[in-house]
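> Quick one: sequence and predicted model below, then my questions.
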Amino acid sequence: MGSPEQLRDGLQAGAIAGLRYCPRALWQPASQAAGALMGAHPAPPVRQWMLNAEVMTGSCPSAGQVRAAVVSWARTQVVSMQLPRWSPGRIAAAVSWDPAALDLLRTAAGSRGAVVALPHMGSWDLAGAWVAGQGLPVTTVAERLPDPQFDLFVRTRNRLGMRVHANTETGVMRHLLDDVSSGRLVCLVADRDLSGSGIATHWRTARGAVDGRIPPGPAHLAVLTGAALIGAACHYTDPTHMRIDFSPVLEPPPTGSSRRRAGALTDRLAEWFSMRIRDHVQDWHMFQPFFDGVRP
């Protein structure tokens, strides 16, 4: 018999896996009710989201915005689990995008290589599945959660055509360099620094520039390989559709050390992320501490 922690992790993984069979008629009203409750009596993670959102937008979220944020988060969890059962046609129909931006992404991936960096917005799993459906092989990195949850997410993303590395995997940067060189599209969720060794940057908030850190991977990969770094941000446009916005190619300065060039490139990425987050803050799933000193 496993430890209490193993039992808890297994139960959590089972509950998440159960979402793959949860119909919209059940999860949507349940999430609306939970969102309304959180708007009136926010739990600690929701209070943290409210504080993060206030820094980004300059105003305290309304009860309606809190409800929308909870529904958006729930939708992302459900979509991630149910995607392997979706047909390619359904995945394509659920996403809107700028065709010119996709052409630029495809051209970059086929020539110099491409790294796509995303904030925790909308469903990055749907974005990855959609990109893979466009004929671009996808590699990503996942947070090393407890084994049952991590294994579940890896299996789910593998079935969607993605290659997944754990963020704690030995030699993960070397694997990503190889993937870029072999023509795979490396897609990294890159607004929250889990390592504590991220690149110092400035978030462009309604309060002005706020110090922060971004994971070093996307900018370092782009600088080391010469690949194009492109930002991508997802937001829900209605109950059945999601929009993916792509940035122009973000280029580092032409001269300087690799560390200095990566730092400048990260700052450009943070500026682009900031604008997307402010515009669609309800779809930013940042329920953890994010800004220094900003806690309930």
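Received the coordinates, thanks.
> going forward, measure contacts between C-alpha atoms and count neighbours the same way
OK.
> list the helices and strands the lengthiest helix in the chain packs on?
The single longest helix within the chain, with elements called by DSSP state H, is helix 258-279. Packing contacts for helix 258-279, counted by 3 or more Cα pairs under 8 Å, 6 or more residues apart in numbering; DSSP states H and E, involve helix 44-57, strand 199-205, helix 217-225, strand 228-238, strand 241-250.
> Figure out which of the ones you listed is closest to residue 96.
Evaluated over the helices and strands packed on helix 258-279, closeness to residue 96 peaks at strand 241-250, with 4.8 Å, by Cα to Cα.
> Check which residues of that closest one are buried.
Within strand 241-250, the residues that count as buried by 16 or more other Cα atoms under 10 Å are 242, 243, 244, 245, 246, 247, 249, 250.
> can you give me how far that strand is from the chain middle?
A distance of 12 Å separates the centroid of the chain from that of strand 241-250, by Cα atoms, centre = their mean, to the nearest Å.
> And here is the other one:
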Amino acid sequence: MNESLSGYLADLGYAAGWRVVRAAPEPVAAGVFRAGATLAARREGAGVRQLRANLARVLGAQRPAGTEIDPAELDAVVAAGMRSYARYWCEAFRLPAMDPLALHARVDPAVQGVAHLDQALDAGRGVVAALTHSGNWDVAGAWLVRALAQRGRPATFATVAERLRPDSLYRRFVAYRESLGFEVLPADAGARTIATLVARLRAGGVVCLVADRELTAGGVSVRLFGEPARLPGGPAQLARHTGAALLPFGGWFTPDGWGLRFQPPVQVPRERSSVAVPAATQALADAFAADIAAHAEDWHMLQPIWSADRDTSVTEAAVR
């Protein structure tokens, strides 16, 4: 299919989703998405196959060396993972119409580690909140916007968005996240975006970055669940450059809402050193692994992130 035509059709599909899904009763919409997830898991397309490979690493790392994973167990986690991913999209289409107070009430009130956020902000430091593609990261952002307002701080944070094609689809996603209170900066604006992030952090603000997948050929080499992978070095570089606290920020689904957790800050030396950013990024990878392992089915990683998969081009599923 022509790339411009496929992009146009994708834009139409997302536009219809935001109109139709939010208008449908929640149980109906959730049931349709759940059925679609079940069908997708059975068909085992490229994205599902990559999810299976990724989750096999997560499960395997939690077992004694040489212990094989029960295929039935892996099947069940993959199926649950696809249902979780479908739930994310169903919620994404409905979020702009949700009552912010009702949304906030469905977040587990015992947000773990929120003291780490308060300590950094009270000390006048900026915060780099680094997330994985787990649970509903848009809900995590919406919660954070209201939490900042409750603390008498600007009710927004800065984040970065990958440039999608066509541009109308990119603008649609930017408008969606801006409606939740996010300040969205383009990933392809280079120095201009970096300068804005630095300014926000030096002013004591918050920057949120989804940081469990490197979109370029660069990144920082880490070990994730015992295997080589590459993660973005941006979160650690921003923290080192500005003195901001680097907080791993995880999320997962609960039966009728969402759980969130801030882990203790990752230490990033301020002095210039060739090992400062790699060491901090490895510590971030370790924190990510702890959150992912605790809620493996809620990690929506349908793309290759381990070096072995990227090198052999297992798949580059077009999933946003």
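Yep, it's here. From a predicted model like this one, the values you see are computed outputs, not experimental measurements.
> Now the TM-score, please.
Superposed pair, TM-score by TM-score structural alignment, normalised by the length of the first structure: 0.90. Supporting alignment: 289 aligned residues with a Cα RMSD of 2.1 Å.
> one step back: save the helices and strands packed on helix 258-279 of the first structure as TSV, and put in distance to residue 121 of the first structure too.
Formatted as TSV, these follow (distance: least, Cα to Cα, whole Å):
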stretch	distance to residue 121 of the first structure
helix 44-57	13
strand 199-205	16
helix 217-225	17
strand 228-238	5
strand 241-250	10
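> for those, which one sits closest to residue 82 of the first structure?
strand 241-250 (14.8 Å).
> so how much does the closest one differ from the second structure once superposed?
Here the mean offset of strand 241-250 of the first structure against the second structure after fitting is 0.8 Å, by mean Cα distance after the TM-score superposition for the first structure.
> Go ahead and name everything in contact with that strand.
For strand 241-250 of the first structure, the surrounding residues in contact (Cα atoms under 8 Å, 6 or more residues apart in numbering) are 93-98, 101, 122, 127, 228-237, 265, 268-269, 272.
> quick revisit: so which of the helices and strands packed on helix 258-279 of the first structure gets nearest residue 181 of the first structure?
Residue 181 of the first structure lies closest to helix 217-225 among those, at 7.6 Å (Cα to Cα).
> average distance between the closest one and the second structure?
Helix 217-225 of the first structure sits 0.6 Å off on average (mean Cα distance after the TM-score superposition for the first structure).
> and stretch 272-284 of the first structure, which stretch of the second structure?
Counting by TM-score structural alignment, stretch 272-284 of the first structure pairs with residues 287-299 of the second structure.
> Now find how far off-centre that stretch is within its chain.
12 Å.
> Check stretch 259-274 of the second structure too.
For stretch 259-274 of the second structure, the distance to the chain centre is 18 Å (Cα atoms, centre = their mean).
> Could you do stretch 160-180 of the first structure as well?
Worked out by Cα atoms, centre = their mean, stretch 160-180 of the first structure lies 16 Å from the chain centre.
> quick one, helices of the stretch 51-200 of the second structure?
Counting by DSSP state H, counting those that start in this stretch, the stretch 51-200 of the second structure has these helices, from start to end: 71-94, 100-106, 114-122, 137-150, 167-179, 191-202.
> Counterpart of residue 218 of the second structure over in the first structure?
Correspondence of residue 218 of the second structure to the first structure, assessed by TM-score structural alignment: residue 197.
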